[in-house]
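# need a structure here:
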Amino acid sequence: MSGVVLTSGWVIALLVGLTVAAAVATAAFWDRGRFRVVHRAAGLLVVQLLLLVSLAAVVNKQANFYVTVGELLGQGGDTYAQTLPADSPRLSVDGGQDELAGWIAAHPAAPGRGTVIPATLAGRSTGYALPAQIYLPAGYRASAGDLPVVMFLAGYPGTVFSWLDSVGVGAALDEAIGSGRLPPVIAVMAEQDPVRGRDSECVDSALGVKSDTYLTSDLPEIIHKHFRAAQGRQNWAVAGYSTGGFCAVNLALRHPDRFGAAASLAGYFRPLIDRSTGDLYQGDLDLRRANDPRLMIGQSRPQPLDLFLTAGADDRSAQRDLTAFAPMVRAPDTALVIADRPGGHNFTTWRAILPDLFDWLDERLGGGHRTAA
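You can find the predicted model right below:
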């Protein structure tokens, strides 16, 4: 039961069918039986509950919050094999090139559109085999030269489909690259939670889960192996919304050799311990401090970091975090802060900020000029 995929069409159809059947049954037996008040109340209650569950399932499919029943119930477990198409390539540093070539040949992109490859990325350091969506810009195979890379991280709950299906980053990249506002880039929508149903915060936790290592060591190694990804921190950026925003800033501060730029869309800047994360640090104060952007932003690093920080004007929690953190960014680090755009903590707000994000990335990827805001 825990492996049932909630975003499957048959699951939603079943729930809708049960809702309709319950409504019909309630109407049919409305005036029958001796205890009419009881069965009428029970019928109405069942119909309303099924209606709410059906609506929740539709919203969940659109927003990509939970994939399986087990994830919804916080049971964790390895259910990632069910989240990607059966013919998706499995990529590692030791293999997968033939599978990748076959998948690309079998799924040609429309003219002017990028190719999105669903793939399992099997890491060498961690042993994790996690799903990803990899965007290659239009003309990738015909062009020469290595391309910058942007890693996109979702909030919690969220999936590797969230940036594409809910934020619409694929179509936005097509438009920005096609119009010349952004250089051709490889975009990687990465899975950040090695244990399904448990928020990793993208850290190497005291519990032994190594999300940080997977994202900053295993994933770049695989991307460099299979794609024309440019080397150097000036060619790598990381962006995230909500929890993914914390991840982006935290990872960039922890790995200045890997990322030259990080973007937080309605993120926060403090390490959390809550029901979704569990106790990631197990009382290890040094480990917790080593994953606190508020402490790390003032530390000396070999290279400065460029930050893109934004939150919708109606997103009160994110606004408080942004207002507290932004003044901590001092030269030679830079921060572009956008806090006056309308919107709350939702995909519509984050979709609307993409043009600004891409303009900012255009100035930084590939060693573009640095401007302080």
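
# When you work out contacts or count neighbours from here on, use the C-alpha atoms and nothing else.
Will do.

# what residues does stretch 112-124 touch?
84-85, 88-93, 103-104, 108-109, 128-139, 170-171, 174, 178, 214, 218-219, 222 (C-alpha atoms under 8 Å, 6 or more residues apart in numbering).

# For PyMOL, write a command that selects the buried ones of those.
The following PyMOL line selects those of those that are buried, judged by 16 or more other C-alpha atoms under 10 Å:
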select buried, resi 84+88+89+90+91+92+93+103+109+128+129+130+131+132+133+134+135+136+137+138+170+174+178+214+218+219+222
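
# So which of the contacts of stretch 112-124 belong to helices?
Members of the contacts of stretch 112-124 lying in helices (criterion: DSSP state H): 103, 104, 170, 171, 174, 178, 219, 222.

# Next, the structure of the following sequence, for comparison with the previous one:
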Amino acid sequence: MGLTSTTVLVVAVTLAVASFAATVGLWPRLARRSAAAVAGRVGLLLATQLALFASVGLAANNAFLFYGSWADLFGRQQDLGVVTDHAAGASGTRHVTRTGTRHPDVPGGRDPRVGGRIDQVVVSGRTSGIQSPAYVYLPPEYFRSAYAGRTFPAVVVLTGYPGTAENLLKGLRYPRTAHERVAAGRARPMILVMLRPTVAPPRDTECVDVPGGPQTETFFAKDLPEAVSGAYRVGRKARNWGIIGNSTGGYCALKTGLHHPDRYAASAGLSAYYRAAEDPTTGDLFHGDQALRDRADLMWTLENRPPSGGSFLVTTSREGEGNRRSTMRFIDKVKAPAKVSSIVLDSGGHNFTTWRREIPPALEWLSARLSGN
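As a prediction, this is how the structure comes out:
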């Protein structure tokens, strides 16, 4: 049974209730001062507390999808699975390998021409050498004859840290939201490439090229667009590509767009921060190189590098988010020819509930700035 399955949660809740009932029922019998009675009371209390904490933890994880599997919870790198076939249109390329498919959670989702399709893939970076699992959402139009000769805009979608790509499907509902926006006439069909920024798990590389380590920025800025464009009907120009993420993924999206406007025309950071974190999860990212540290500081880049192109979307809230002041500073520092937009909620914390309110307008914003052919 998977970590996020309802069965596991039901079992945990059942054990908690049973432990509580057993404690109430057996307590009078264990009221003596003997060693056995004391051990019995301690055992009942411990079992009840453990079952209760497990139930609360599982319920919170199911709501926010901090971890997608038992292996992810315990920090073990997951096997990427058995290769079954190559991605549609991937003739002659070895950089995107499809390992399975899913049906989107939309009406008529079992028919790709109605609901689209979600491919489970492994992306192999030709330059960085990084391999990362990902999900690729293909909209229904991708499978319709009227669109057979057309390319589609693509958006890279990143989770926070230590989230999993599963969060983007279940918790943040990107495919379903994209499908609904198109159906409502608010956005154009787009391909979504969904993955986590942690491409060298469990290390948080903050989407930088670590000296002597993972070349994460190269993977997102160069390898990923090249690989996906070779496997699916996506253009190779900047106007064909956007990138969005939340929290750490938001920082990565803004950083990648800021440094690579020739690759990404539009970048959106939901509840983003603006300077690379440095803590035990990241390790030594810069190896004492101040120039690399400065480059990973978006404010420093805006102040000290010539203005670049591209469009940026940032989000915050007047109450509940800790990034409001830095977000306002970022907005002030963006200069032409770059453009900046914002979503400022009255209230909203650093959580899935807030991001689900921001994703629909963010996808519309990206759609308006990207094109296919």
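
# Now the TM-score, please.
Comparison of the two superposed chains (TM-score structural alignment, normalised by the length of the first structure) gives a TM-score of 0.84, and 357 aligned residues with a C-alpha RMSD of 3.0 Å.

# returning to that earlier point: let's have the ones in helices among the contacts of stretch 112-124 of the first structure in CSV, adding distance to residue 267 of the first structure.
Converted to CSV, those look like this (distance: C-alpha to C-alpha, whole Å):
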residue, distance to residue 267 of the first structure
103, 35
104, 34
170, 21
171, 23
174, 25
178, 29
219, 22
222, 27
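
# Of these, which is the nearest to residue 331 of the first structure?
residue 219 (30.1 Å; C-alpha to C-alpha).

# how about that closest one, what's its match in the second structure?
When the second structure is aligned by TM-score structural alignment, residue 219 of the first structure is paired with residue 224.

# ok, now residue 188 of the first structure?
Correspondence of residue 188 of the first structure to the second structure, assessed by TM-score structural alignment: residue 193.

# For its match, the count of nearby residues, please.
Applying other C-alpha atoms under 10 Å, we find 23 other residues in the vicinity of residue 193 of the second structure.

# From residue 57 of the second structure, how far off is it?
Plainly put, residue 193 of the second structure is 29 Å away from residue 57 of the second structure if you go by C-alpha to C-alpha, to the nearest Å.

# got it, and residue 221 of the second structure?
For residue 221 of the second structure, the distance to residue 57 of the second structure - C-alpha to C-alpha - is 36 Å.

# and what of residue 228 of the second structure?
37 Å.

# Between these two, tell me which one has more neighbours.
Higher neighbour count among residue 228 of the second structure and residue 57: residue 228, with 23 against 14, using other C-alpha under 10 Å.

# Just to check, the more buried one is in contact with residue 94?
No. Applying C-alpha atoms under 8 Å as the test, residue 228 of the second structure and residue 94 come out as separate, 10.6 Å apart.

# State which helix of the second structure is the longest.
helix 35-64.

# Give the buried residues for that one.
40-41, 44-45, 47-48, 50-52, 54-55, 58-59, 62, 64.

# again, but for stretch 334-342 of the first structure
In stretch 334-342 of the first structure, counting by 16+ other C-alpha under 10 Å, buried: 334, 335, 336, 337, 338, 339.

# and if you look at stretch 303-320 of the second structure?
307, 308, 309, 310, 311, 312, 313, 314, 315, 316, 317, 320.

# Name the surrounding residues that touch it.
Taking C-alpha under 8 Å, 6+ apart as the rule, stretch 303-320 of the second structure contacts 254, 257-258, 261, 264-272, 323-324, 327, 333-350, 358, 362, 369.

# Also stretch 46-61 of the first structure?
6, 7, 12, 15, 16, 18, 19, 22, 23, 66.

# what do you get if the cut-off is 10 Å, keeping everything else the same?
6-9, 11-26, 40-45, 62-67, 158, 162, 165-166 (C-alpha atoms under 10 Å, 6 or more residues apart in numbering).

# Strands of the stretch 151-300 of the first structure, start to end?
186-190, 236-241, 261-265 (DSSP state E, counting those that start in this stretch).
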